[in-house]
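Chemist: this one's structure only:
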């Protein structure tokens, strides 16, 4: 009698145990499938110019200022556009710069021009140094154009160089730089940005060197 009762109890419990086990396995599988990707962050380090000018092109201190940029370019997320809709920008998920593009460009350009010896010294506004010249950099384009292979990155900068005391405008122009993405991952995209900016900074250096700094 005791064995019969025990057997009946086991038979009634068994289906519920199997059901609970099945639900546990199902939930465990869902949890594994719903793993969220980790965020990735990219630096924008630009190599110093190959040569240093024998003498400064600008006699005095130059301050590099971050200018205007559309709100989407002040976000740290990497941006892209599709070939079919080039006017539409979208954000990559989980892929970020370590700082906003305006800050990255401002600091890397200041470092580049300082290493080139383009002025007596090159500083940032937060250093609080009285500068004779001001170079403002506006970002008008900063995106990855997806396409065949890895696509390309496009960077557009508008530069304004002026003498601070007099307000004399020394140079103002828009520069566009593109670089092909040599790979199919985001590290290759970041490398293409570095290449595009290196080329642009070289052109900026050439432009400043061409200025007649006599009497300045």
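Modeler: Yep, it's here. This one's a predicted model, so the numbers in the text were calculated from it and none came from an experiment.
Chemist: please make it C-alpha for all contacts and neighbour counts, starting now.
Modeler: Noted.
Chemist: residues near residue 106, how many?
Modeler: 20 (other CA atoms under 10 Å).
Chemist: hmm, residue 66 and it touching each other?
Modeler: Yes. Residue 106 is within contact range of residue 66, at 5.6 Å (criterion: CA atoms under 8 Å).
Chemist: joint contacts of the two?
Modeler: Contact criterion CA atoms under 8 Å, 6 or more residues apart in numbering; residues shared by residue 106 and residue 66: residue 137.
Chemist: work out the gap between the longest helix along the chain and the centre of the chain.
Modeler: Longest helix in the chain by number of residues (criterion: DSSP state H): helix 2-33. In this view, helix 2-33 has its centroid 53 Å away from the chain centroid, taken as CA atoms, centre = their mean, to the nearest Å.
Chemist: repeat that for stretch 197-210.
Modeler: 20 Å.
Chemist: middle-most residue in this protein, spatially?
Modeler: residue 97 (4.3 Å; CA atoms, centre = their mean).
Chemist: use this one as the comparison:
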């Protein structure tokens, strides 16, 4: 009789564990963060192209492009933009593009000194612009697309020296976000190189 009476009591914890296991939520995906690390230019100018100090402003960006989640579109519908939920840049694109562009211009020897507004230097020129596209393109052929509008302003007379759009694409082997992040670095290097080339050819003064 004792064994029969104890059996329901023993079974209750087992049933509770089964019920809890059935109600347990699946583990959420982990966030993945990506740095922007644009390859530096191969050769620097022997003499600065711009006399004085050039200040790189934070670039403007609209909507999803201004936010940290990686943005993607589909090859057959590039008008519609979407965001990843768990794949993010370590900072918002306007901030990291500003940082990488200032580093690139300094390495290229474009000016005597390249700064950002946080350094509170008195600049002679400003680099201004806007991020137009900064996205992965999903679907064959896999790839990424980057488009920046960049310009140089001469501060002594508020003259717009020039302003142009720069576009670059890179094909990728797959649609993985990590692959896209690496390809965006390469595409951005092409855009920066075009901007530097224009500064040199125009002989900005």
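Modeler: Alright, I've got the coordinates. Note that the coordinates shown come from a computational prediction; the quantities given were computed from them, not determined experimentally.
Chemist: re the thing from before, how far away is the residue nearest to the centre of the first structure from residue 65 of the first structure?
Modeler: 20 Å (CA to CA, to the nearest Å).
Chemist: ok, then the element right after the longest helix of the first structure?
Modeler: Next along the chain after helix 2-33 of the first structure, taking DSSP states H and E as the criterion, comes strand 40-42.
Chemist: so where is that following strand in the second structure?
Modeler: Across the second structure, the stretch matching strand 40-42 of the first structure (TM-score structural alignment) is residues 32-34.
Chemist: mean deviation of that stretch from the first structure?
Modeler: Mean deviation of stretch 32-34 of the second structure relative to the first structure after superposition (mean CA distance after the TM-score superposition for the first structure): 0.6 Å.
Chemist: the top helix by length along the second structure corresponds to what range in the first structure?
Modeler: Determined from DSSP H, the single longest helix within the second structure is helix 177-202. Aligned by TM-score structural alignment, helix 177-202 of the second structure falls on residues 186-211 of the first structure.
Chemist: buried ones in that stretch?
Modeler: Residues 186-187, 189-198, 200-202, 204-205, 208-209 are the ones in stretch 186-211 of the first structure that count as buried (16 or more other CA atoms under 10 Å).
Chemist: neighbours of the nearest residue to residue 200 of the second structure once chain neighbours are set aside, how many?
Modeler: Take residue 200 of the second structure and drop its neighbours on the chain: the residue closest to it by CA to CA, 6 or more residues apart in numbering is residue 49, 6.3 Å away. For residue 49 of the second structure, the count of nearby residues is 20 (other CA under 10 Å).
Chemist: just the one 10 residues further on next, same as before
Modeler: As a burial measure, the neighbour count of residue 59 of the second structure was computed by other CA under 10 Å and equals 20.
Chemist: need the counterpart of it in the first structure.
Modeler: In the first structure, the residue matched to residue 59 of the second structure (TM-score structural alignment) is residue 67.
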